[in-house]
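Enquirer: Got a sequence here, can you model it:
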Amino acid sequence: MQRRSSLKIFLTVIYALVLREMQGRFGRIRMGAMWTIFEPLAHILAITAIMVYLRGRSIPGLDFPVFLLVSLTPFLLYKNISLKLMSSVEANKALFAYKQIQPFSTFVARAVVEFSLSATVFIILLAAFTWIGFDTRIVRPIEWLGVIALGLVFAFALGLNLVMIVSVLPESKMVLRLIFMPLYLLSGVVYPPSHFPPQWMPLLLWNPFLHFMELIRVNVFPFYRIADGISLEYVIHCTLVLLFLGMGMYRLRRLQLMSL
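Expert: Here you go, the predicted structure:
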C-alpha cells in the first residue's frame, strides 16, 4: 500500500470536513440554502428602503444597492469566518478522537465553506444587479481580489485569536459576538467614512475593517474618493500580528483544545 504524504492526508481531511460542514448547514435545514442568499439581500433591501425613506440614499456617482453589496458581502464573510472559527472546536470535538483530524483542520474547513458560500451569493447578486441595469463594473479586479484575499487571511487570524480567548474564557463568547454589531456601523459598511464626524476619524482608523471596506471600494468604483488615513500597510501589519499571535497560541494550546 502506497504511503500518503502529510499534505495529501491534510487535504483529504479538509475535503471530508467541508462535506460534513455543507451537510450540516443544508442537510437538516430546508431553508438553509435560501437563507444564505436571503441574509445579504435582506440587509441590502432593508437599508436601501431606509435610505429612500430618509431621502439619503444617494452617494454621488454610485448606485447605492451596488455600494452596499460591495461593502456588505465582504464584511459578512469576514465576520462569519471569525465567528465560525470561534465555535469550531466545540462543534467538532468528537472528531478529535481520530489522530488525522486536528483543530486547525476544522478551522480551514470552516473558512473554505464560508468563502465558497459568500462567493456564490456575491456572484448571484452581482449578476442580478447587472440584469436590473446597475453599473457593476470592477475597475481594478486584480487589486480588488488581492484586498479580498488579504481580508480572508485577516479574518482567519482573528478567528484563531477568538478561539484561544473562548478556550480560556468560555463566557466571553456572547460578548465577542455582540462586538460585531457596532462594528457593522463603525466599519463604513452602510456609509463611507466621509459621512462620519471628522472628530471621530482618528479613533475609527484603529478599526482594520474600515480600512478593508475603503480599499475594496476604491478598487471597484472608478471615481471613489478614499478617506484620509486609509492604509494598506496598516491592515497588512494587523494581519501579520494577529496571525503570529493566533498561530503561537494555537501551538501552545493545541492539546488543550482537543481535550475541551
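Enquirer: okay, CA-based contacts and neighbour counts for the rest of this
Expert: Will do.
Enquirer: check contacts around residue 171.
Expert: Not one residue lies near residue 171 by CA atoms under 8 Å, 6 or more residues apart in numbering.
Enquirer: Another sequence for comparison is provided below:
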Amino acid sequence: MALMLREMGSRYGRSPGGYLWAFLEPLGGILILTIGFSLVMRTPPLGTSFLLFYATGMLPFTLYMSLSNNIMQSFRFSRSLLMYPAVTWVDAVLARFILNTLTGLIVMICLLVGVVVVSDTRVILDFSAMFTAVWMTCLLGLGIGVLNCVFLGMFPVWAQVWSIITRPLFILSGIFFLIDGFPKNVQKLMWLNPLAHPIAEMRSGFYPSYRAENVDVVYVGLFGLITLFLGVVLLVRYHRDILNN
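Expert: Below is the predicted model:
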C-alpha cells in the first residue's frame, strides 16, 4: 500500500489535472482514430459506430501497454527503497501491477460506458467475453513486464530497444481492422501475436454478430504464464545483481 500511494503521488499528484490524464490519454487516441477513419470510410468493420469499434480495440491495448511498461520500470522507480530488507522486489512489482490494473479497469469501464451512451448504439453485452479479454490482457502485461524488468536491469538500453520492437503492435494487434478479413495464411501469422486475442475477445463482448472463433485462450494463458515464470525465476536469481549494478 505504501508503494502504491507513493506511485499515485509521484505519477498523478505532481501534474496539473492529476488522474484526469489517465482518462484523457486513451480518450484522445480513440477520438483521433474515430475522426480520421470516419473521413475515409462510411462504416467501421463492425457495427455503425466508429467510436465504439475503436474504443473496444484501443482500451485493451492501452491497458496492456500501461501494465507491461510500468512493471518493467519497477526496479528503477523503487531502487532506493529496495535497498531496505523490509521491501522486496515482489512488493515493487505487485504494487505497480495492482495500481495500474485498477486504474486501467476504472478508465476502461468509464470510457466504454460513456461511448455506449454517446454513440446511441444498441449493444448486447457479453460480460463473460469482456472478463476473459481483461484477464488475458492483464496476464500478458504482467508476464511481459516482469520478464522485461530483468532485461532492463541487466541491459539499461533495453527500454529503447523494446519500444522499437513493439511499435508495430499498434498496427498488428487489430485495433484498426478485423484480422478475420485477411487471407488465411496472413491470419495465421497475425494470430501469433498474443495481444490480438484479447482485443478480438473484447469486441465479441459488444458485437453479438462477431464470433471471435480464432481467439485461443489457452495460447494466451500459456504465453503469459511462461513469460511470468521466466521473469520470476530470473529475478529470484539476479535481483541483487540488478540492484547493485
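Enquirer: where along structure 2 do the helices fall?
Expert: Counting by DSSP state H, the segments of structure 2 that form helices are 2-11, 20-38, 50-72, 74-82, 89-119, 127-154, 158-166, 169-172, 184-190, 196-204, 217-244.
Enquirer: and the direction of the fifth one versus that of helix 20-38, what angle?
Expert: The reference is to helix 89-119 of structure 2. 50 degrees (axes from the mean of the first three to the mean of the last three CA atoms, to 10 degrees).
Enquirer: in helix 89-119 of structure 2, what counts as buried?
Expert: 89, 91-97, 99-101, 103-104, 107-108, 111-112, 115-116 (16 or more other CA atoms under 10 Å).
Enquirer: Mean neighbour count, the helices of structure 2: which tops it?
Expert: helix 196-204 (a mean of 26; mean count of other CA atoms under 10 Å).
Enquirer: As a quick check, tell me the outermost residue of structure 2.
Expert: residue 85 (31.4 Å; CA atoms, centre = their mean).
Enquirer: ok, now how distant is the alignment partner in structure 1 of it from residue 9 of structure 1?
Expert: Using TM-score structural alignment, the equivalent of residue 85 of structure 2 in structure 1 is residue 99. Distance, residue 99 of structure 1 to residue 9 of structure 1, using CA to CA, to the nearest Å: 11 Å.
Enquirer: again with residue 139 of structure 1
Expert: Separation of residue 139 of structure 1 from residue 9 of structure 1 (CA to CA): 40 Å.
Enquirer: middle-most residue in structure 2, spatially?
Expert: residue 64 (1.0 Å).
Enquirer: Identify the residue of structure 1 aligned to it.
Expert: Aligned partner of residue 64 of structure 2 by TM-score structural alignment: residue 78.
Enquirer: pretty sure that match contacts residue 155?
Expert: Yes: counting by CA atoms under 8 Å, residue 78 of structure 1 touches residue 155, with 5.1 Å between them.
Enquirer: Tell me who's in contact with residue 212 of structure 1.
Expert: Residue 212 of structure 1 touches 147, 151, 235, counting by CA under 8 Å, 6+ apart.
Enquirer: Go again with 7 Å.
Expert: residue 151 (CA atoms under 7 Å, 6 or more residues apart in numbering).
Enquirer: if I look at the counterpart of it in structure 2, how far off is residue 63 of structure 2?
Expert: Under the alignment (TM-score structural alignment), residue 212 of structure 1 pairs with residue 198 in structure 2. The gap separating residue 198 of structure 2 from residue 63 of structure 2 is 11 Å, by CA to CA.
Enquirer: again, but for residue 197 of structure 2
Expert: Applying CA to CA to residue 197 of structure 2 and residue 63 of structure 2 gives a distance of 14 Å.
Enquirer: list residues touching both of those two?
Expert: Joint contacts of residue 197 of structure 2 and residue 63 (CA under 7 Å, 6+ apart) do not exist.
Enquirer: can you tell me which residues contact the counterpart of residue 35 of structure 1 in structure 2?
Expert: Using TM-score structural alignment, the partner of residue 35 of structure 1 in structure 2 is residue 21. Residue 21 of structure 2 sits next to no residue when contact means CA under 7 Å, 6+ apart.
Enquirer: where's residue 21 of structure 2 relative to residue 123 of structure 2, distance?
Expert: On the measure of CA to CA, residue 21 of structure 2 and residue 123 of structure 2 end up 28 Å apart.
Enquirer: same thing with residue 158 of structure 2?
Expert: On the measure of CA to CA, residue 158 of structure 2 and residue 123 of structure 2 end up 42 Å apart.
Enquirer: Residue 70 of structure 2 too?
Expert: 33 Å.
Enquirer: ok, residue 107 of structure 2 to residue 50 of structure 2 distance?
Expert: The span separating residue 107 of structure 2 from residue 50 of structure 2 equals 19 Å under the rule CA to CA.
Enquirer: ok, now residue 133 of structure 2?
Expert: 20 Å.
Enquirer: Check residue 175 of structure 2 too.
Expert: From residue 175 of structure 2 to residue 50 of structure 2 the distance is 12 Å (CA to CA).
Enquirer: Could you report the separation of the aligned residue in structure 1 for residue 209 of structure 2 from residue 70 of structure 1?
Expert: Residue 209 of structure 2 maps onto residue 223 of structure 1 when the alignment is built from TM-score structural alignment. Using CA to CA, residue 223 of structure 1 is found at 15 Å from residue 70 of structure 1.
Enquirer: Same check on residue 171 of structure 1?
Expert: Where residue 70 of structure 1 is concerned, residue 171 of structure 1 sits at a distance of 34 Å (CA to CA).
Enquirer: same deal with residue 115 of structure 1?
Expert: 15 Å.
Enquirer: do the same with residue 194 of structure 1
Expert: 17 Å.
Enquirer: go on, residue 207 of structure 1?
Expert: Distance from residue 207 of structure 1 to residue 70 of structure 1, by CA to CA: 18 Å.
Enquirer: Could you do residue 81 of structure 1 as well?
Expert: In terms of CA to CA, residue 81 of structure 1 sits 18 Å off from residue 70 of structure 1.
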